[in-house]
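Novice: Generate a structure from the sequence data that follows.
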Amino acid sequence: MLIQAAVAALRQVFSPALRAILWKSLALTLALLATVWFGLTRLIQWFQASHHISADYPILDTLAYFLAGFGLLVALVYILPAVSILVAGFFLDDAAEIVERTDFPNDPPGQPMALGTSLLYAVRFAGLTLLVNLCALLIFFVPIVGIAAFFGANAYLLSREYFEMAAARFRPLDEAASLRRSNAATTLAAGCLLAGMMVVPILNLLTPLFGIALMVHVHKGIARRGQLPAPDARALRGP
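Specialist: A predicted model of the protein is given here:
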């Protein structure tokens, strides 16, 4: 089921129907990463100037320049999962609606969460993801353990966030969370796929849109496999 869902999600990412959302999600992702990069570089420059590293230790200044560049790249990789979740909060419903309409035309459509609720949920979880990844960054140089911590933490966090956001179009959030827990192996496997995508340059920029499309398919597959049809989303949201 997961392989079929991944293939379908990848096809959707580059489909004409999702092309406008793809460009907007890429633009927002790059803008957020550029903002983080700008802030971190200014922080490093301030630190060097305040400690007179450039004037007193020119060799150390050159070494610090290269180390800072490497450190910034590593930091951005660890920050990207949180950025991905935040971006997904902006485009979830538009993208999910297209995937549902094109790949599941005979199913009742989902209903979007209120924009404020959706963004609050995404911001809250992005903050948790950022905190967890900063903790993982502290053990980056520990062989094997650092990479394993990054991969494992993000596989869980991404699977939880993307699946629950996709499922919440059809059921209350607490029921979506319960459905995820009862199908932990499937959702976590999907999260592993997203976490692996995070470490591939360029491809990782597609994670928000791919994650949405993937989890729409995973949720639909779980509901059908367990003979658990989605409840009437319109009735859940009210008039």
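Novice: drop to CA atoms for contacts and neighbour counts, all remaining ones
Specialist: Will do.
Novice: Okay, and Thr62 sits in which element?
Specialist: Element membership of Thr62, judged by DSSP states H and E, is helix 58-103.
Novice: Also this sequence, please, to line up against the first:
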Amino acid sequence: MNKLIDLSHTIEEGMITYKGLPAPLVCDFLSREASKQHYQQGTSFLISSIELCSNTGTYLDSPFHRYAEGRDLSELELQALADLPAIKIVIEDNVTAIDKRYFTGVDLKGKAVLVQTLWCRHFNSEQYFEGHPYLTADAAVYLRDNGVKLVGIDSYNIDDVSSDSRPVHSTLLGADILIVEHMCNLDALPNSDFQFFAVPVKMKNVGTFPVRAFAQVKDTSC
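Specialist: Model (predicted):
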């Protein structure tokens, strides 16, 4: 038997995921009350209108996010997004710069690598934006050279944002390795032997979009 574990933040109107980017706006395009005039008595529908920055909530970066010639969301095959063999790397609370030492000696090839920092506990607060854990440039190179398929993190950004350089995005997306940021609930996962899913909408000329990221794990309670 298997069980599913949700690894995504809930998106709601007004929330800020990344400082400086707009919060989502949600309103009625067709309200339930207005829809009643179109249908038989007792029947109504809601159609929502959503204004949403693509970097909202838990989202996936495709190569097109960083590189104009990279693959956009519509060009990603499902095999790169769903049912990926995955492992979890646990980072201690006092670590900010996550270097390649945390990944050495681990079988990484063909895996989705999820980095647990527990920084997600600060999500939706001012603390979330400052001093977050991130991967170093050498960690990104090591992950690339060892054949990972996807890298996820439960932090504000996979890169250090204190400068204008983004070596982790550049290295991973340049090698067609997908990134998932702003994850949560990674502490509910085992360290290995589970499958990972993070599927965005199939949209042309868009490089990032929210996902319902989740893991399928073996239910050992049975």
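Novice: Can you give me the TM-score here?
Specialist: After superposition, the two chains reach a TM-score of 0.28 (TM-score structural alignment, normalised by the length of structure 2), with 106 aligned residues with a CA RMSD of 5.9 Å.
Novice: Measure how far the helix holding Thr62 of structure 1 is from the centre of its chain, please.
Specialist: Relative to the centre of its chain, helix 58-103 of structure 1 is centred 9 Å away, using CA atoms, centre = their mean, to the nearest Å.
Novice: Please apply the same query to stretch 38-47 of structure 1.
Specialist: Worked out by CA atoms, centre = their mean, stretch 38-47 of structure 1 lies 26 Å from the chain centre.
Novice: got the buried residues for that stretch?
Specialist: Buried residues in stretch 38-47 of structure 1, counted by 16 or more other CA atoms under 10 Å: Leu40, Ile44.
Novice: Contacts for it next, please.
Specialist: Ala68, Leu72 (CA atoms under 8 Å, 6 or more residues apart in numbering).
Novice: still on that earlier bit, next SSE downstream of the helix holding Thr62 of structure 1?
Specialist: Defined by DSSP H and E, the subsequent element after helix 58-103 of structure 1 is helix 115-138.
Novice: Run through who's touching that next one.
Specialist: Against helix 115-138 of structure 1 from outside (CA under 8 Å, 6+ apart): 75, 78-79, 81-83, 85-86, 88-90, 146, 149-150, 153-154, 157, 161.
Novice: okay, the angle between it and helix 58-103?
Specialist: Interaxial angle, helix 115-138 of structure 1 versus helix 58-103 (axes from the mean of the first three to the mean of the last three CA atoms, to 10 degrees): 140 degrees.
Novice: helix or strand right after helix 115-138 of structure 1?
Specialist: Scanning forward in sequence from helix 115-138 of structure 1 by DSSP H and E, the next helix or strand is helix 145-167.
Novice: Can you give the distance of that following helix from its chain's centre?
Specialist: 8 Å.
Novice: Show me what whatever helix or strand comes next after that helix is packed against.
Specialist: The C-terminal neighbour of helix 145-167 of structure 1 among helices and strands, as given by DSSP H and E, is helix 173-182. Under the contact criterion of 3 or more CA pairs under 8 Å, 6 or more residues apart in numbering; DSSP states H and E, helix 173-182 of structure 1 touches helix 145-167.
Novice: Now do the helix it packs on against helix 173-182: the angle between them, please.
Specialist: 130 degrees.
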